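**Student:** how would this look folded up:
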Amino acid sequence: MDINQIAQMAGVSRATVSRYFNDGYVSQEKRAAIKRVIDKTGYVPSRQAKVLRTGKTDIVGVIIPKINSASVSRMVSGITPVLNDAGYQVLLANTDNDAAREVEFMRLFSERRQVDGVILVATIFTPAHLAALKELNTPLVVLDQSLSGYSCVYQDDYEAVRELTGQVLATAKAPAYIGVLEEDVSAGEMRHRGFLDACRECGVEVPEDAQELAEFTVDSGYSCAEAIMQARPHTDAIVCATDSIAFGALTYLHEHGLRVPEDVQVTGVGDSELAQVVTPRLTTVHHHYKTSGQEAAKMLLGTMSGDDTVARTVKMAYEIVRRASTR
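**Tutor:** Sure thing, here's the model as predicted:
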C-alpha cells in the first residue's frame, strides 16, 4: 500500500495525504477521513520516502565514548527526553574509547546523511577529528569539552578541582594526584592543572612520584594508589580525577590498614551513586551532567531549526560535595 491508495480510499488528493503526514494544513473533515483509512489499514509512511521528500530524518546521532560510564549515562538521560519531545529519535554510537571510531561515526553520519544533527560527547581531538568536524555537513554540538569555533557545553573542571584541592590542603601537607590521559583536555589536563595550581597557591610542591596516570577504572586507581604509597608513604591526601579512580584508591588504603580520612584523605570527581555508599562516603565534585545533556540538546535543536546560527558555549556550574573521606 502506498500514499496513492490511501488518498483513493479516503476520497482526497495525494497532495492532501502528503500534507497530513507532514503536519500541513488539512481540513478536519479530510483529516478524519485519512485517519480512518490509516487506522483500518495500519499504513505507516516510508521513512526513506520522507527523507527524500523533506531532506529530514528526524534522527539525531549521539556519539559517546563508552556506554557504562555514570557521567555519560547522566548526559544521555538529559539529551534523550529533550529530543524526543521535539519529535526526534536518538541514535547512540558507542566508540568504546576508540578515537578512530569516533572519526568513523562522524564521517558516516556526514556522508550518508543519516541524521539531522550530531551531539559529540567528546574526549580528545586529534588532527583526524578536526578534519572530520570540518567535513561534517550536519549541525553539531560538542558536549563535555570546549572546542573553539563550535557550539559546546562543558564542565568547569579546572576550577572544580582547584577549589576541591584547596579545601583538602587546609588539613594536608603531602598531597598526591591520580589523573588520566591529558589528551582528554577536560578530565585530564584541566583537572591536573587545577590540582597543581591549588598546590602552588598553598606553597606545596608535588614531586613527580606523587603523580600517577590512570585509566578510568577502579583497578587502575588501586594500582596508582599502591605506586604512590610505596614511593611516598607519608602521603596524607590523594586527589583523584574521577570517582572510579578514587574507589580504587580507597580499596588499596583499606586493605593496607590506612585510615580514611585520619591517615589519608581521598577525593574524586563525578559524584556517582557509589560515592554515597562506599566507606567512608566520598568527597567529590558534583558536575551537572544531566543538565548539560539537556542544554546540549536544546542548543542542537536551535541550530537545526536555524534559530541559532552562531556557535556559542555554555560552561556549567559545579558543587563541591564534602563527605566523610576528607577532614
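**Student:** C-alpha only now, for contacts and for neighbours.
**Tutor:** Noted.
**Student:** wait, doesn't Leu213 sit right on Glu182?
**Tutor:** No - contact between Leu213 and Glu182 fails when scored by Cα atoms under 8 Å: they sit 9.1 Å apart.
**Student:** any idea which helix or strand carries Tyr20?
**Tutor:** Assigned by DSSP states H and E, Tyr20 belongs to helix 14-21.
**Student:** Relative to the whole chain's centre, how far out is the helix or strand Gly221 falls within?
**Tutor:** Mapping Gly221 onto the secondary structure by DSSP H and E places it in helix 218-231. Remark: helix 218-231 is offset 27 Å from the chain centroid, using Cα atoms, centre = their mean, to the nearest Å.
**Student:** which residues sit against that helix?
**Tutor:** 176, 178, 209-215, 235, 238, 244-253 (Cα atoms under 8 Å, 6 or more residues apart in numbering).
**Student:** Narrow those to just the buried residues.
**Tutor:** 176, 178, 210-215, 235, 238, 244-253 (16 or more other Cα atoms under 10 Å).
**Student:** So which of those residues sit within strands?
**Tutor:** Among the buried ones among the contacts of helix 218-231, DSSP state E puts 176, 178, 211-213, 238 in strands.
**Student:** sorry, back to before: list the buried residues of the helix holding Gly221.
**Tutor:** For helix 218-231, by 16+ other Cα under 10 Å, it's 218-229.
**Student:** Show me the strands in this structure, by range?
**Tutor:** Counting by DSSP E, the strands of the chain are 59-64, 89-94, 117-121, 140-143, 152-155, 175-179, 211-213, 237-240, 265-267, 284-287, 313-316, 318-321.
**Student:** Distance to Ala187 for those - can I get that in a markdown table?
**Tutor:** Formatted as a markdown table, these follow (distance: least, Cα to Cα, whole Å):
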| stretch | distance to Ala187 |
| --- | --- |
| strand 59-64 | 15 |
| strand 89-94 | 19 |
| strand 117-121 | 13 |
| strand 140-143 | 13 |
| strand 152-155 | 9 |
| strand 175-179 | 8 |
| strand 211-213 | 12 |
| strand 237-240 | 10 |
| strand 265-267 | 14 |
| strand 284-287 | 12 |
| strand 313-316 | 14 |
| strand 318-321 | 14 |
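**Student:** Now show me the structure for the sequence below, then we'll compare the two:
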Amino acid sequence: MNITEFAKAAGVSKSAVSRYFNDGYVSEEKRRLIEAAIEATGYAPSVQAQNVRTRVTKLVGVIIPKLSSESCAREVEGISQVLSEQGYQLLLVNSANDPKKEVEYLELFRSNRVDGVIFLASVFTPLHDAVLKKMRVPVVIVGQEYKGANCVCHDDYKAAYTAEKLMLDKGCKKPAFIGVTEQDKAAGQARKDGFLHAISDNGINIEKSDMQTAEFKMDSGYKRALTLLRSGRSYDHIFCATDNLAAGALLACREQGLKVPEDIMIAGIGDSQLCKVTSTPLTSVHFHYRTAGIEAAQMLLNSLKRESSIPRTLTLDFELEERESTEKKCETV
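**Tutor:** The predicted structure follows:
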C-alpha cells in the first residue's frame, strides 16, 4: 500500500498523512482517522522515505522510574556507553514511579522526533498498551517482559527462589516475606512466586499475614517488618523483594532486640551498595544492570538498522552474594 492508497483508506488528504508521519501539524480529528487506518491496515511509510525527510535525529528517549535508583543509574550507564559510541544522544525523563507520567512521556516521544525509545518499565496499564501500539519508532523494554517488543529482563523468579532456598537450606522453617505491588510483574509477582515455590518445595506452609506488601522504599520495608514482628508470630527469616526493603527490615529487627543473623536471617534482591554498608552486611542477588543497559542499547541499534524484525526477550543471569545476614545456621525447632 502506498501513501495515496492509504490516504484514501483513511479518508484524509495525502498531505495530512505526510504531515502525520513527519511530525507536522494534523488536526485531532484527522489524527484519529489516520491512527484508525494504521490499526486497520498496518500501514507504515518506508524507513528510507522517512530518512529522506530527515527523520534520523540521533536522539533516543529513555524513560526511567526513579532518579535516585542505583539500578537505573547502572542501566543508563550501559545504555549511554553503547549509544554515545554510535553518535546518539539521550533524552532522559523521570516518571517518579507514576504510570500516568510514563504514558505521557511515551506520547511525547511518539509525537516528537526521536529515533527510538528505551523504557525502564515497572507496570503496564491499558493506556501503556494503547500508546505502545502506536509508536512509530523502535522501543526496547528493560526489566519486564512485554509481548511484541524487544525486552531485556532479569530472572526474577529464579533469583527469589535461589535466595529463599539459601535460608531454607540453613535450617530456617519460619518464613516471612516483604514484597511490592504485583502490578509489577517482575519485582512484585515473579519474586513472590519464586519465594512461594521455594518454601512449597520444602514442605512449608505460610499464612497470608506472614506476607506484607510495601512501597519501593527503606522506610516502607521498616514499617512492614514491624507489622510482622509485632504480630505475635515467630519468624526465623525474612525474604525481601528489594535491598531497600531488606535494609528497612534489618533496622526493624534491631529495634525489636533481634540479632541478625543469630535470631533471624534477612536477604534481598539487587545487590546495591547499601548491602555492603548496613550494620550487618546483607545477602542479596546480584543483577547485571549495566549489562542490561548495554544489551538494550544494542537491541535498539539492531532495530534501527533493521537487522531483525522479530521481537525477542533476553533474560540475564544472576549471582547470589552471601553476606553476614545469612551466615549462621538456623536452630532446629
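**Student:** now, which of the ones in strands among the buried ones among the contacts of helix 218-231 of structure 1 sits nearest Leu164 of structure 1?
**Tutor:** Among these, Ile238 lies closest to Leu164 of structure 1 (Cα to Cα), at 11.5 Å.
**Student:** Quick check: the aligned residue for that closest one in structure 2?
**Tutor:** Using TM-score structural alignment to pair residues, one finds that Ile238 of structure 1 aligns to Ile238 in structure 2.
**Student:** how about its match, what does it touch?
**Tutor:** Per Cα under 8 Å, 6+ apart, neighbours of Ile238 of structure 2: 175-178, 249, 264-267.
**Student:** Equivalent analysis for Leu213 of structure 1, please.
**Tutor:** Per Cα under 8 Å, 6+ apart, neighbours of Leu213 of structure 1: 178-181, 224.
**Student:** same thing but at 10 Å, please
**Tutor:** With contact set as Cα atoms under 10 Å, 6 or more residues apart in numbering, Leu213 of structure 1 has these partners: 177-182, 188, 220-221, 224, 240-241.
**Student:** Could you do Leu245 of structure 2 as well?
**Tutor:** 178-180, 214-225, 239, 267-269.
**Student:** what about 6 Å?
**Tutor:** Contacts were defined as Cα atoms under 6 Å, 6 or more residues apart in numbering; by that measure Leu245 of structure 2 touches 218, 221.
**Student:** Give me the neighbour count for Thr267 of structure 1.
**Tutor:** Residues contacting Thr267 of structure 1 under the criterion other Cα atoms under 10 Å number 33.
**Student:** Same check on Val123 of structure 2?
**Tutor:** Neighbour number of Val123 of structure 2 under other Cα under 10 Å is 20.
**Student:** quick one: it and Asp184 touch, right?
**Tutor:** Yes - taking Cα atoms under 6 Å as the definition, Val123 of structure 2 is a contact partner of Asp184 at 4.9 Å.
**Student:** Could you pull out the helices in structure 1 for me?
**Tutor:** 3-10, 14-21, 28-41, 47-54, 70-85, 99-112, 127-135, 157-168, 191-201, 218-231, 243-255, 289-305 (DSSP state H).
**Student:** wait, which of those helices is closest to Ser325 of structure 1?
**Tutor:** helix 243-255 (8.9 Å).
**Student:** Run the chain-centre distance for that closest one.
**Tutor:** The answer for helix 243-255 of structure 1 is 24 Å, by Cα atoms, centre = their mean.
**Student:** how much space between Thr217 of structure 1 and Ala246 of structure 1?
**Tutor:** 9 Å (Cα to Cα, to the nearest Å).
**Student:** Could you find the closest non-adjacent residue to the residue nearest the centre of structure 2?
**Tutor:** By Cα atoms, centre = their mean, structure 2 has its centre lying nearest to Gly143, at 3.2 Å. In this structure, Gly143 of structure 2 finds its nearest non-sequential neighbour in Cys153, 4.6 Å apart by Cα to Cα, 6 or more residues apart in numbering.
**Student:** residues near the one you found, how many?
**Tutor:** Quick note: Cys153 of structure 2 (other Cα under 10 Å) scores 21 neighbours.
**Student:** if I read this right, it contacts Phe318, doesn't it?
**Tutor:** No - with contact defined as Cα under 6 Å, Cys153 of structure 2 does not reach Phe318; the gap is 11.0 Å.
**Student:** and the gap between Gly149 of structure 1 and Val260 of structure 1?
**Tutor:** 44 Å.
**Student:** Which of the two has more residues huddled nearby?
**Tutor:** Each of Gly149 of structure 1 and Val260 has its neighbours counted (other Cα under 10 Å); Val260 has more, 22 against 10.
**Student:** Could you pull up the residues touching the nearest residue to that one once chain neighbours are set aside?
**Tutor:** In space, and not counting its chain neighbours, Val260 of structure 1 is closest to Ser325: 5.8 Å by Cα to Cα, 6+ apart. When contacts are counted by Cα under 6 Å, 6+ apart, Ser325 of structure 1 touches 260-261, 265-266, 280-283.
**Student:** Likewise for Ile269 of structure 2?
**Tutor:** Ile269 of structure 2 touches 241-243, 284-285, counting by Cα under 6 Å, 6+ apart.
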